[in-house]
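**Q** sharing a model prediction with you, sequence too.
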Amino acid sequence: MNPNLMMMLANLEAEEAMFIQNLIKDYSEDQQKTFVMMYQNKRRDSTLILVTTVIGFFGFAGIQRFLTDQIGMGILYFFTGGLCFIGTIVDLVNYKSLAFEYNQKAAYETLQLMKTWNP
């Protein structure tokens, strides 16, 4: 994979970078560029998840769940104060895995979208 493409994706964790490289290694350079351009708009940075989880302690709990498309959990966190702060504390510890799981789904969705455009 072209190293310049990985530079387009800012703040990649090592695990996510390896995942992306393995996912698109068999694609042409043009297809890889298309993937990176589409994926960078969908992915969530783990720092954003961390910041929104911390906000849950001081106001609106569950923002991180809304950002990761877990709407039901976001509503539950909102009405229960982050499950009495226990869920928010767990999310503080696991913020990187929340972001990585969401980004994996976003990468697979991006590949599916590319396949529908270029069958």
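**A** Perfect, I can see it now.
**Q** only C-alpha atoms from now on, for both contacts and neighbour counts.
**A** Fine.
**Q** count the residues that sit near residue 28.
**A** Neighbourhood size, residue 28 [other Cα atoms under 10 Å]: 11.
**Q** to clarify, my last question referred to residue 77.
**A** If we define neighbours as other Cα under 10 Å, then residue 77 has 25 of them.
**Q** could you check how far the nearest residue to residue 50 once chain neighbours are set aside is from residue 64?
**A** Closest residue to residue 50 apart from its sequence neighbours, by Cα to Cα, 6 or more residues apart in numbering: residue 95 at 5.8 Å. With the distance defined as Cα to Cα, to the nearest Å, residue 95 ends up 9 Å from residue 64.
**Q** give me the buried positions along the helix or strand where residue 30 lies.
**A** Counting by DSSP states H and E, the element that carries residue 30 is helix 29-42. Residues 32-33, 35-36, 38-40, 42 are the ones in helix 29-42 that count as buried (16 or more other Cα atoms under 10 Å).
**Q** which strands and helices lie in contact with it?
**A** Packing partners of helix 29-42 (3 or more Cα pairs under 8 Å, 6 or more residues apart in numbering; DSSP states H and E): helix 3-8, helix 95-117.
**Q** got JSON lines for these, with mean neighbour count and distance to residue 49 too?
**A** Shown next, in JSON lines, are the helices and strands packed on helix 29-42 (neighbours: other Cα atoms under 10 Å; distance: least, Cα to Cα, whole Å):
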{"stretch": "helix 3-8", "mean neighbour count": "12", "distance to residue 49": "20"}
{"stretch": "helix 95-117", "mean neighbour count": "17", "distance to residue 49": "6"}
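**Q** comparison target below:
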Amino acid sequence: MSNRNILMSIHGITPDELMYLQHATASLNEEQLKNFVFLYGGKRKNAQDILLFTLIGFLGFAGIQRFVLGQVAMGVIYFLTLGFCWIGTIVDLINHKSMTDEYNQRMAREAAMMVKGGF
């Protein structure tokens, strides 16, 4: 199975994400790549899920998207301030895809380092 086919087995992968992952995993052998897909697939987030969590912020539970993306301090601030009086929630609504992409790229780097290091 080629590098591209193994990466395409990740549920919900986008074309931009696939290109990033192909570059990030170019130096991995087939066994390492399988381990990478297993690790990364369990850590990555879907932009639609982040959008849904952001929309829930308008019901008074602001900041869930920040908690899900590992930004605990910002999640607490959003929760206590109703998402900066919903302004931060609106900004996150607009930027949900880029926030998810940044998180997924960070998780890809972590997974690649773990696989290369044999952790």
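**A** Cool, got the structure. This is a predicted model, so every value here is computed, not measured.
**Q** one step back: nearest to residue 7 of structure 1, of the buried residues of helix 29-42 of structure 1?
**A** Taking Cα to Cα as the measure, residue 7 of structure 1 lies nearest residue 36 of the buried residues of helix 29-42 of structure 1, at 10.0 Å.
**Q** just the closest of the buried residues of helix 29-42 of structure 1 to residue 106 of structure 1, please.
**A** residue 42 (6.2 Å).
**Q** against residue 68 of structure 1, how distant is the nearest residue to that closest one once chain neighbours are set aside?
**A** Leaving aside its sequence neighbours, residue 42 of structure 1 sits nearest to residue 106 (Cα to Cα, 6+ apart; 6.2 Å). Residue 106 of structure 1 sits 10 Å away from residue 68 of structure 1, going by Cα to Cα.
**Q** cool, residue 76 of structure 1 as well?
**A** Residue 76 of structure 1 is 14 Å from residue 68 of structure 1, by Cα to Cα.
**Q** could you do residue 78 of structure 1 as well?
**A** 15 Å.
**Q** need the contact list for the residue nearest the centre of structure 2.
**A** For structure 2, residue 104 is the residue whose C-alpha lies nearest the centre (Cα atoms, centre = their mean; 3.2 Å). Going by Cα atoms under 8 Å, 6 or more residues apart in numbering, residue 104 of structure 2 touches 43-45.
**Q** again, but for residue 88 of structure 2
**A** residue 78.
**Q** which element is it on?
**A** Assigned by DSSP H and E, residue 88 of structure 2 belongs to helix 87-117.
**Q** before we move on, back to that, what is the distance between the helix holding residue 30 of structure 1 and the centre of its chain?
**A** 15 Å (Cα atoms, centre = their mean, to the nearest Å).
**Q** and the next helix or strand after it, what does it pack onto?
**A** Following helix 29-42 of structure 1 in sequence order, the next helix or strand is helix 46-58 (DSSP H and E). For helix 46-58 of structure 1, the packing partners by 3+ Cα pairs under 8 Å, 6+ apart come out as helix 63-67, helix 86-93, helix 95-117.
**Q** save these as a markdown table, and put in distance to residue 27 of structure 1 too.
**A** Output for these, formatted as a markdown table (distance: least, Cα to Cα, whole Å):
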| stretch | distance to residue 27 of structure 1 |
| --- | --- |
| helix 63-67 | 29 |
| helix 86-93 | 35 |
| helix 95-117 | 11 |
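**Q** that's all I had, so thanks and see you.
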